[in-house]
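>>> This is a predicted model, with the sequence first.
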Amino acid sequence: MNDNLVDAVISPKGSLSVLSRAEVGKLLDASQGGLHRLLRSCALAVLNSGAAMDDGRELLERYPDFDIRIVQEERGIKLELKRAPADAFVDGRMIQGMREHLFAVLRDILYVSEQIVGNPSFDLSTSEGVTDAVFHILRNAGVLRTTMHPHLVVCWGGHSISREEYDYSKVVGYQLGLRGMDIGTGCGPGAMKGPMKGATIGHAKQRITGGQYLGITEPGIIAAEAPNPIVNQLVILPDIEKRLEAFVRVAHGIVVLPGGVGTAEEILYLLGILLHPDNAGMPFPLIFTGPASAKDYFAQIDDFIGVTLGAPARRLYRLIIDDPAQVAREMQTGIERVRQFRRERDDAYYFNWLLHIDREFQRPFVPSHENMAALDLHRDQPPHRLAAQLRRAFSGVVAGNVKDEGIRAVEARGPFQLHGDAGILEPMDRLLAAFVAQNRMKLPGKTYEPCYRIVR
């Protein structure tokens, strides 16, 4: 039992100071669309920011009595919290950043439920409809900076990294910040926090105010990777596929730092998109980087990409080891090419409409035992489609590692089974085994039990 808990009533911050009766009903009653359960789990994750935890089920079990209710008043709404983590408060008042994130949760959950799901204006069975939905969610969250020239760098990397890798990620962020670039990440700890922290110093030295530190997440992962305190704009997409699309639509370039299975999933997602013939020739700066100690890690990633997707995929990124300033210079040059490309085609700077995303990368993948076993991990398909299948395989491993439903499924039925060509599965097995050996699957001090089994 956790006694370090607080009851509180919180006033709105930002939007959604007024809700309709129907909206309040959905948020209070799980039978009316299931929103109360979703609101409760996402809100608890936000209030748990900074805790050393990467298990969504563990978070829910640690605070079994936590609850959040909507209080409808004459002048608007308030949120009533019961047995909330005390670390979210200072002298009885909720920390401002957490309060903002809490209402971002409410905003995004309601918007998707009320405006996206079931709305005939968004045909989610088509690629265009999904992209339009992603755009509207981001616009509603107020994160699209329409008057800015391109300068948003998304940084991907893991939550379970070494101190040296974390410190390196801060220097990368610092060098990007010195050059006026904003940062977007998956919003959690580790390599998601480091670049933001470094960029705040770079911005401060250049007297840049209003820097954007954008966190993009989804309900299945937020409990395991709570938003770090530096995130000043938080967006919750409804699933991992729309989250990944949001990353690549708003990014003007992407830096990949050391990580684990989730980072590998992100890499495969982007490479699969860039390998599609319709995206040939589109500038999209992509840099893999880490300290000298991460050289072997990236060599393993590079080898896996070469063996499975081939040389064309390897030509889509630059590998820069132990040189944060060079990373920032290369990114700055790459983003200038992006600016020229979009200006010549009259495309928006703030959202990459021209990027073609195949339906295979948009269709939500449920990592059940049946779906994991049915993945087409064979070579007799174009590289961009193989990348889509590999992305789903890694997504299933992420679910089995940290997501509440995935953990419960593995406990009930054993590890997921993966079938396919030996030339695909053996490199994948080597890469996953390396992640385990390097403690990239779980936070330090936690024993990793594999949630997958490769069937040859």
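Looks like it came in fine.
>>> going forward, measure contacts between C-alpha atoms and count neighbours the same way
Fine.
>>> For the nearest residue to residue 180 once chain neighbours are set aside, the count of nearby residues, please.
Among residues not flanking residue 180 along the chain, residue 203 sits closest, at 6.8 Å (CA to CA, 6 or more residues apart in numbering). Other residues near residue 203 number 23, with proximity taken as other CA atoms under 10 Å.
>>> ok, now residue 315?
Neighbour tally, residue 315, other CA under 10 Å: 9.
>>> Now stretch 89-106: buried residues?
Using 16 or more other CA atoms under 10 Å as the burial criterion, the residues of stretch 89-106 that qualify are 89, 94, 97, 98, 99, 100, 101, 102, 103, 104, 105, 106.
>>> Presented hereafter is structure B, for comparison with structure A:
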Amino acid sequence: MEKKETINASVAPKGSLEVLSQIEVEKLKQVGENGLYPLFRKCALAILNTGSDSDNAKTIFESYPDFEIEIIQQDRGIRLELQNAPANAFVDGEMIASSREMLFSAMRDIVYSETEKCSRGTDLNSSIGITDYVFQLLRNADILHAGEHPNMIVCWGGHSISNEEYAYSKEVGHSMGLRGLNICTGCGPGVMKGPMKGATIAHAKQHFSQSRFLGLTEPDIIAAEAPNPIVNELVILPDIEKRLEAFVRVAHGTVIFPGGAGTAEELLYLLGILLDPKNQSVPFPLILTGPKSSEPYFQQLNEFINDTLGFEAQQKYQIIIDDPERVARIMAQNVEKVRQHRRNYNDAYYFNWRLNIDISYQQPFIPTHENMASLVLSSNLETHQLAANLRRAFSGIVAGNVKETGISAIEKYGPYKINGDESVMKPLDNLLEAFVLQKRMKLPGSNYVPCYQLVR
């Protein structure tokens, strides 16, 4: 394994988390079962490795085997002593400001999520309790701004996309930025960076000084999708389910660009929620878009949704091809409808409380080989429940593609086996085959070996 250029450095926080309790410091130092050090080290390494040309989390961690963090508590606050840190996070020996901010954002979220989880008032076995937990994490990160009019657009899409698709995502971001819309993504490269980059320029043109580029991630994906440098607000949620809920709770609208298994997971998650009868009256703008060259991708995805979830699911989104201005214009118009709806129901602008999320969408799904093989993929399920299980299937594929634990499990036990009704498995097979042929499963240049096997 090739070792990368490294540096030793001393880093202090600036503006946030300047003080930790002795118990919090000890937890961050602990390596054992209840310690937070391995988690913090993993997230810190991913943040400092921004710009990596690999999406294999296992490989990234193996490239820096000697990376260590010592947490020093002193009278005037805390300090981190970094050993063998990625050199590309520094300029002339000083850590880049955005990297330093994100490093301490990671510490903040890891400490608080553990503290809040252990709180007597936290109930992670109920839907209401999980939603409140997500709210507390976002509030602690100062993400929820009371009084601001709705303007946060969540952009989903792949990290492995073509140059044309990346350029198109920038154009859409630029058009939305000219209309005063902010951007939230999964914070990584590809589509997670493009809309932010376009909006940055647009905000500058409009002298818009309140630019928000929110990145939401979780520990198992952060190495494969390290935060891009445009992100100015970073939150690390405990798992993919909390991350997905955070996306839909803060969103005033969602734009989906071309992607792979992770993008399909996100779309299925959102469609399943919108198909819940309890959410029929809640407006949630959803647009799928890309350049002309990606039209076959959206046709394939649209056919998959029709074949598995049906016509009703297709009515929850609009597909717009090769028209960034139209995407931005329609999204801005629909965000105004969201504002009116929230105002009519006295719902918060900053957190979508009225959206019902069933607990089956909130409870963590661990993609072990046993759990993947046990998924029920049947057309006899209620539509929103089938969407939930399809989401879990794609979540497992994402894990096997890029997450350290998933990659290790595949290496040890072989590919995941997924089985179900022919009416579900055939369109699933067609979609996954298209993703592979279009090289949407891994970054360009990677030799993709499927981490799954469909059993029919």
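Looks like it arrived, so ask away. The structure displayed is predicted, hence computed values, not measured ones.
>>> For the residue nearest to residue 180 of the first structure, which residues are in contact?
174, 177, 178, 180, 209, 211 (CA atoms under 8 Å, 6 or more residues apart in numbering).
>>> all helices of the stretch 201-350 of the second structure, in order?
Using DSSP state H, counting those that start in this stretch, the helices of the stretch 201-350 of the second structure run over residues 240-250, 261-275, 295-308, 311-314, 324-344.
>>> Please spell out the PyMOL selection for the buried subset of the contacts of residue 203 of the first structure.
Of these, the buried ones go into a single PyMOL selection, burial set by 16+ other CA under 10 Å:
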select buried, resi 174+177+178+180+211
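>>> mean shift between the host helix or strand of residue 133 of the first structure and the second structure?
If you go by DSSP states H and E, residue 133 of the first structure is part of helix 127-140. With mean CA distance after the TM-score superposition for the first structure, helix 127-140 of the first structure departs from the second structure by a mean of 0.3 Å once superposed.
>>> And for the next helix-or-strand element following that helix, what's in contact with it?
Later in the chain than helix 127-140 of the first structure, the nearest helix or strand by DSSP H and E is strand 152-156. With CA under 8 Å, 6+ apart as the test, strand 152-156 of the first structure has contacts from 181-186, 191-192, 195, 247, 250-257, 259, 263, 266.
>>> before we move on, the earlier item: switch the contacts of residue 203 of the first structure over to JSON lines; also include distance to residue 389 of the first structure.
Shown next, in JSON lines, are those (distance: CA to CA, whole Å):
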{"residue": "174", "distance to residue 389 of the first structure": "35"}
{"residue": "177", "distance to residue 389 of the first structure": "36"}
{"residue": "178", "distance to residue 389 of the first structure": "38"}
{"residue": "180", "distance to residue 389 of the first structure": "37"}
{"residue": "209", "distance to residue 389 of the first structure": "42"}
{"residue": "211", "distance to residue 389 of the first structure": "37"}
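>>> Taking the contacts of residue 203 of the first structure, tell me the two that lie furthest apart.
174 and 209 (14.8 Å; CA to CA).
>>> quick one on the thing from earlier: could you give the residue range in the second structure aligned to the helix holding residue 133 of the first structure?
Under TM-score structural alignment, the counterpart of helix 127-140 of the first structure in the second structure spans residues 127-140.
>>> can you list contacts of the matching stretch?
Here stretch 127-140 of the second structure makes contact (CA under 8 Å, 6+ apart) with 109, 112-113, 116-117, 122-124, 144, 235, 237, 242, 245-246, 351, 357-359, 362.
>>> Could I have the ChimeraX command that selects the buried members from those residues?
To isolate the buried ones among these in ChimeraX, judged by 16+ other CA under 10 Å, type:
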select :109,112,113,122,123,124,144,235,237,242,245,246,351,357,358,362
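>>> sorry, back to before: distance check, the aligned partner of the residue nearest to residue 180 of the first structure in the second structure against residue 9 of the second structure.
By TM-score structural alignment, residue 203 of the first structure lines up with residue 203 in the second structure. Distance of residue 203 of the second structure to residue 9 of the second structure, given as CA to CA, to the nearest Å: 34 Å.
>>> same question, residue 172 of the second structure
Residue 172 of the second structure is 39 Å from residue 9 of the second structure, by CA to CA.
>>> So which of these two has more stuff around it?
residue 172 (27 against 17).
>>> count of neighbours near residue 329 of the second structure?
Residues near residue 329 of the second structure, counting by other CA under 10 Å: 14.
>>> wait, what's in contact with it?
By CA under 8 Å, 6+ apart, the contact set of residue 329 of the second structure is residue 176.
>>> Could you measure from it over to residue 178 of the second structure?
10 Å.
>>> what's the answer for residue 408 of the second structure, then?
For residue 408 of the second structure, the distance to residue 178 of the second structure equals 44 Å [CA to CA].
>>> Ok, residue 66 of the second structure next?
45 Å.
>>> any idea what residue 418 of the second structure aligns with in the first structure?
Aligning on TM-score structural alignment places residue 418 of the second structure opposite residue 418 in the first structure.
>>> In contact with its match, which residues?
By CA under 8 Å, 6+ apart, residue 418 of the first structure lies in contact with 372, 373, 374, 375, 393, 425, 452, 453, 454, 455.
>>> Before I go, just wanted to say thanks for your time.
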